Every structure is written in structure tokens, then in C-alpha cells.
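**Student:** how would this look folded up:
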Amino acid sequence: MIRDTIKAAQVASMKAGDKPRLAAVRLILAKIKDRDIELRTAASVPEDDVLVVDVLQKMAKQRRESITLYEQGGRQELADIEKAELAVIEEFLPARLSEDDVRAIIVALIAETGAAGMKDMGKVVGALKARHGTEVDMAAASALVKAALSA
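**Tutor:** A predicted model of the protein is given here:
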């Protein structure tokens, strides 16, 4: 489980005295705990790894946006801190599928769902997210689906 890997990384960072990495790992664990608390009242709770990957993906997206904004604002030192946190977050994310693999999956899903045009984009994106949500960057995948359906 990814959660156990993150906890082991926390212990390893403590033992190594790696304060920046430890801070990032603690931040990840805090966000996961927040999500656990949020879901206490939910009717259905997602599988643990799915939940952790979702939290990690959101954190990575936030870091990428922050890096862009800091660099535009001329705050390179803050951008470097965010880049270090992003590197730690990405260590725990599962491997992403290549763009060619995603295109092949999209073509198969279009055939499977019988999508004919842009009005069926939601069906294809929904099926892609359900099956490969943790392995695919959904923003890039949506653009690929749009291109495939409009071709």
C-alpha cells in the first residue's frame, strides 16, 4: 500500500536527518489524514490506494501551479522549495502511461462506447478515468479524447 510506503519514508527521513524531505512527507501524511476525516461521514469510501493517489495528484497539481506562479513573479527561492516538495510527492505516485499508450486506450474506449462525436466525449473520459484514472493525466487525456473525436 502506498500509505505504508509513505510512512516508511517518514521514518527513513527522520533517521537520515533530511529535514526538507521529512517536512514534505509529513505534509503528505497530513493531507491524507484530512481526507480520511472528510470521508468519515461519506456513504462510500474509495479503496485506500485510490484515495492516496487522488490526494497525491491534487498536491502535485497544486505544486506545479505554484511553481509557475512563483517563477512568473520572480521568486525562484520559493519555486525551488515547491520543486523539492513536488519531487517527493512524485516519488509516491504510480508510473504514468505514455502518450502513445493513452492514445491506444482512447481509441479502444471510443470503439467500445460507440462514441461518434463531441457529444460523447463525457462517456469516453468517464470510462478512461474509471479504468486508468491513477495512471493518466486527465487534463492531457481530455485533449487527446477531444482530438480523437473531432478527427
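
**Student:** drop to CA atoms for contacts and neighbour counts, all remaining ones
**Tutor:** OK.

**Student:** all the helices of this structure, residue numbers only.
**Tutor:** 2-16, 19-38, 48-72, 76-92, 99-113, 121-132, 138-150 (DSSP state H).

**Student:** sequence B follows; please return its structure for comparison with A:
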Amino acid sequence: MENLKARLREDMKKHLKAGNRVELMTVRNLLGEINTREKGGKTPMEMDDAAVTSLLQKEAARRRETAQTYSEVGAEDRAAAENSEAGIIEAYLPAPLDAAAVQGIIDDALDTLREEGNELSMRSMGQVMKLVSAEVSGRFDGKKVSEMVRSSLA
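**Tutor:** Have a look, this model is predicted:
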């Protein structure tokens, strides 16, 4: 399976050939941001898919917030452009999970820890969160996951 950066690069070429200006500009900006993060700072580093996914989530959220601001001041055309970019970015993100699916993942993690002979209490929060976060990362709000784990342990 190809990684997210490679997919973005391939899509940039496709959009360039197809003449999709908005998609091309959006993907090009994302790749520029990734490049800046990788080469900026004291030591260059390679972003993995998890880091790229996190960046894409932030970029999509930023565009949605900007669109909201434009809507509030009556600049609907600019709001639509921001929402369009956010939609393009969100297409690269993993499908979001619903609360029921997350609860199922939490229950599986609790069962796994019990099978390993762990006595579960609020002190087990870190262990449970580690297992759950690995599966839901980027697909559900972390704060809500934490609350759900806490209530499951209580």
C-alpha cells in the first residue's frame, strides 16, 4: 500500500493533467506544508502517515473555521471556496468512526487486558488509551475517547 504523501504527489500530477485548478492548488499547498515541516526545524525528518493524517486534519479544520468566519461576514463565495478545499482534504482522511464503533474498540481493549490478567481500575486508563488510540487515532475525537474509556473503567 502506498503512503499518503505518495498518494498526494500522484494526485497532484493527475489534477495538473486534468486541469483541476482548485484540487491542484489544494494538494500542492498540502505538499508544501508537509515539505516545510519535514525540512524546517533543527533536524530534517520524514513525516509518517500518522503525522501527515494529523496535519491534514488540522488543515481541514482550519479551512472549515475560515469558511465559518467568511459566512459570518457575508462572504459566501469565499466560504464556499474554503469548504471546497476542506472537502478535498477530507477525502484523504480515514473514514470517521461513530460512538458505537469506538465503544466496541474500547470493550475489545478492556477484554484483551482482562485476558492478560490485568485488574482493571482507573489506574489502567493509560494502558486502555494506548490500545484504543492506536485504532481510533484521527478517526474520532480524542477527548471523547478519553471520557468513554473513563466511564467504562468506572
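
**Student:** please work out the TM-score for the two chains.
**Tutor:** TM-score of the superposed chains, computed with TM-score structural alignment, normalised by the length of structure 1, equals 0.76; 147 aligned residues with a C-alpha RMSD of 2.9 Å.

**Student:** columns mean neighbour count on top of the helices of structure 1, output as TSV?
**Tutor:** Formatted as TSV, the helices of structure 1 follow (neighbours: other C-alpha atoms under 10 Å):
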stretch	mean neighbour count
helix 2-16	15
helix 19-38	16
helix 48-72	16
helix 76-92	17
helix 99-113	15
helix 121-132	17
helix 138-150	16
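
**Student:** how far away is the residue sitting furthest away from the middle of structure 1 from residue 110 of structure 1?
**Tutor:** Centroid-distance maximum for structure 1: residue 116 at 29.1 Å, with C-alpha atoms, centre = their mean. From residue 116 of structure 1 over to residue 110 of structure 1 the distance is 8 Å, taken as C-alpha to C-alpha, to the nearest Å.

**Student:** ok so, going back, shouldn't the residue farthest from the centre of structure 1 be in contact with residue 150?
**Tutor:** No. Under the criterion of C-alpha atoms under 8 Å, residue 116 of structure 1 makes no contact with residue 150, lying 9.1 Å away.

**Student:** any idea what residue 15 of structure 1 aligns with in structure 2?
**Tutor:** In structure 2, residue 15 of structure 1 lines up with residue 17, judged by TM-score structural alignment.

**Student:** need the contact list for its match.
**Tutor:** Going by C-alpha atoms under 8 Å, 6 or more residues apart in numbering, residue 17 of structure 2 touches no other residue.

**Student:** how close does it sit to residue 152 of structure 2?
**Tutor:** On the measure of C-alpha to C-alpha, residue 17 of structure 2 and residue 152 of structure 2 end up 51 Å apart.

**Student:** and residue 61 of structure 2, by the same measure?
**Tutor:** Between residue 61 of structure 2 and residue 152 of structure 2 the distance is 29 Å, computed by C-alpha to C-alpha.

**Student:** again with residue 34 of structure 2
**Tutor:** 37 Å.

**Student:** then residue 62 of structure 2?
**Tutor:** Counting by C-alpha to C-alpha, the separation of residue 62 of structure 2 from residue 152 of structure 2 is 32 Å.

**Student:** how about residue 57 of structure 2?
**Tutor:** Counting by C-alpha to C-alpha, the gap from residue 57 of structure 2 to residue 152 of structure 2 is 27 Å.

**Student:** for residue 125 of structure 2, same thing?
**Tutor:** The gap separating residue 125 of structure 2 from residue 152 of structure 2 is 10 Å, by C-alpha to C-alpha.

**Student:** with residue 135 of structure 2 instead?
**Tutor:** In this view, residue 135 of structure 2 and residue 152 of structure 2 are 17 Å apart by C-alpha to C-alpha.

**Student:** and residue 96 of structure 2, by the same measure?
**Tutor:** On the measure of C-alpha to C-alpha, residue 96 of structure 2 and residue 152 of structure 2 end up 21 Å apart.
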